[in-house]
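Asker: Using only what follows, build the 3D model:
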Amino acid sequence: MTENMSAAPQPSADRPEFPEGYGLPETTEGLLTWPEVEARLGAAKHYWLASVRPDGRPHSVPRWGVWLDGRFYYDGAPTTRHVRNVEANPYVTLTLESGTQVVIVDGLSAATRADPDGLGARLAAAFAKYHDDDYRPAADAWSGADGGGLRVIMPERVLAWTSFPTDCTRFRF
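Answerer: Model (predicted):
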């Protein structure tokens, strides 16, 4: 995948499908907005990434990354378990740490790269939230032929809530 991806689509919002008895409202009143969910994705420092091993067993790993332009960018060596998993099966789930301020992103992970004068500069600026942890990638960190291990998750579906079940919201892309 190259840096010339089109702008991320804006999602539609509705209620998720939960089993009867969960108390999900029957109307769309009180749904979360995409800008407020995106703000939480952007502000987060720690994320959990779940992938599937080639033998079908799940794998979950904490990740650092940035939400930018409607996508999640992170990097990792091609030899790591999660990168080997997504090379075989690109479907992933990304979540925030909280079990009450919930954001669950289902999507596809793909290798990509970033030109230092464009996306690379914007990614390096976004990764500033990790400077206190001594992680300071330069704008050219992801510009090589292998993209420096840069990956992008393109969301297909996002579930979010802050006050279960009243504001449970599903976003579809």
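Asker: When you work out contacts or count neighbours from here on, use the C-alpha atoms and nothing else.
Answerer: OK.
Asker: Three-state assignment for the residue nearest to G23 when sequence neighbours are not counted, please.
Answerer: Leaving aside its sequence neighbours, G23 sits nearest to P165 (Cα to Cα, 6 or more residues apart in numbering; 6.2 Å). Secondary structure, DSSP: H, G, I helix; E, B strand; the rest coil: P165 is coil.
Asker: Quick check, P165 in contact with P16.
Answerer: No: P165 lies out of contact with P16 (Cα atoms under 8 Å); the separation is 10.3 Å.
Asker: Please generate a structure for the following sequence too, so the two can be compared:
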Amino acid sequence: MTSTEPVTELDPRFSDPTATATSWARARDGLAAAPLYWLSTVRPDGRPHTTPLIAVWLEGALHFCTGADERKNRNLEGNPHCTLTTGSNELDAGLDLVVEGDAVRVRDEGRLRRIAEAYVAKYGEDWRFSVRDNAFHHGDGGTALVYEVTPRTAFGFAKGTYGQTRWRF
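Answerer: So this is what the prediction gives:
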């Protein structure tokens, strides 16, 4: 993955007159540091499905894993469009982030090993995975498929001095 600098725009309709656009660097740091994310996918009948999960930012994309029989995986097999969100539950402080893109299954074992190491670096030894057969494997015998979401569009919602920034890639 190569790093791409997006077009950054502040939307004055939803921003304080004194707000400035949030930099992509700040947003990227927020995506990398967040402990928890919410993944939204689309069910086969068109209804939304949202679930919390952990993820890592690596090589210009968010990466998460899921079991093959889980609803989010079944949804993504039929429709890769998704959003990942993270942020702060504070009303007047923080930065909420929304990443829109397509979830693409990661199968390259070299990349999977880098992603697995990123999980350990961020979340600790309880999240150590081995890599084989194009998937993550956990000590308890569980197998997880790994997806990456490269941002197509992202939004930042600054709070305190409210500002809505859009990044287009």
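Asker: Once they're superposed, tell me the TM-score.
Answerer: Once superposed, the chains reach a TM-score of 0.81 (TM-score structural alignment, normalised by the length of the second structure), with 157 aligned residues with a Cα RMSD of 2.3 Å.
Asker: Now for the residue nearest to G23 of the first structure: which residues touch it?
Answerer: Y22, G23, L24, P25 (Cα atoms under 8 Å, 6 or more residues apart in numbering).
Asker: Quickly find the element holding the first one.
Answerer: Think Y22 of the first structure. For Y22 of the first structure, there is no host helix or strand (DSSP states H and E).
Asker: where's it relative to R170 of the first structure, distance?
Answerer: Counting by Cα to Cα, to the nearest Å, the separation of Y22 of the first structure from R170 of the first structure is 15 Å.
Asker: the more surrounded of those two?
Answerer: R170 (22 against 10; other Cα atoms under 10 Å).
Asker: Can you tell me what that one aligns to in the second structure?
Answerer: In the second structure, the position corresponding to R170 of the first structure is occupied by R166, as judged by TM-score structural alignment.
Asker: How about E38 of the first structure?
Answerer: E38 of the first structure maps onto R28 in the second structure, by TM-score structural alignment.
Asker: Is that match in a helix, a strand, or coil?
Answerer: With three-state DSSP as the basis, R28 of the second structure sits in helix.
Asker: Could you give the number of residues near the counterpart of P155 of the first structure in the second structure?
Answerer: Taking TM-score structural alignment, the alignment pairs P155 of the first structure with P151 from the second structure. Close neighbours of P151 of the second structure, defined as other Cα under 10 Å, add up to 22.
Asker: what's the nearest residue to P151 of the second structure once chain neighbours are set aside in contact with, if anything?
Answerer: Nearest residue to P151 of the second structure, sequence neighbours excluded (Cα to Cα, 6+ apart): G101, at 5.2 Å. By Cα under 8 Å, 6+ apart, the contact list for G101 of the second structure reads H81, C82, T83, V149, T150, P151, R152, T153.
Asker: out of these, who's nearest L62 of the second structure?
Answerer: V149 (5.2 Å; Cα to Cα).
Asker: measure the closest one to N75 of the second structure for me?
Answerer: 15 Å.
Asker: go on, V104 of the second structure?
Answerer: 12 Å.
Asker: Could you check which of these two is surrounded by more residues?
Answerer: N75 (21 against 16).
Asker: helix/strand/coil for the aligned partner of D133 of the second structure in the first structure?
Answerer: Aligned by TM-score structural alignment, D133 of the second structure pairs with G144 of the first structure. Assigned with three-state DSSP, G144 of the first structure falls in the coil class.
Asker: G144 of the first structure and R113 touch, don't they?
Answerer: Yes: the pair G144 of the first structure and R113 qualifies as a contact (Cα under 8 Å) at a distance of 7.2 Å.
Asker: So the two - more neighbours on which side?
Answerer: R113 (24 against 13).
Asker: tell me the strands in the first structure, going along the chain?
Answerer: Remark: strands assigned in the first structure by DSSP state E are 12-14, 47-52, 58-63, 66-68, 71-75, 91-96, 102-111, 150-161, 169-172.
Asker: Tell me which of these lies nearest to R122 of the first structure.
Answerer: strand 66-68 (8.4 Å).
Asker: Give the aligned range of the closest one in the second structure.
Answerer: Strand 66-68 of the first structure maps onto residues 56-58 of the second structure, going by TM-score structural alignment.
Asker: Tell me the mean distance between that stretch and the first structure once they are aligned.
Answerer: Superposing on the first structure and averaging over aligned pairs (mean Cα distance after the TM-score superposition for the first structure), stretch 56-58 of the second structure comes out at 0.6 Å.
Asker: Nice, that's everything, thank you.
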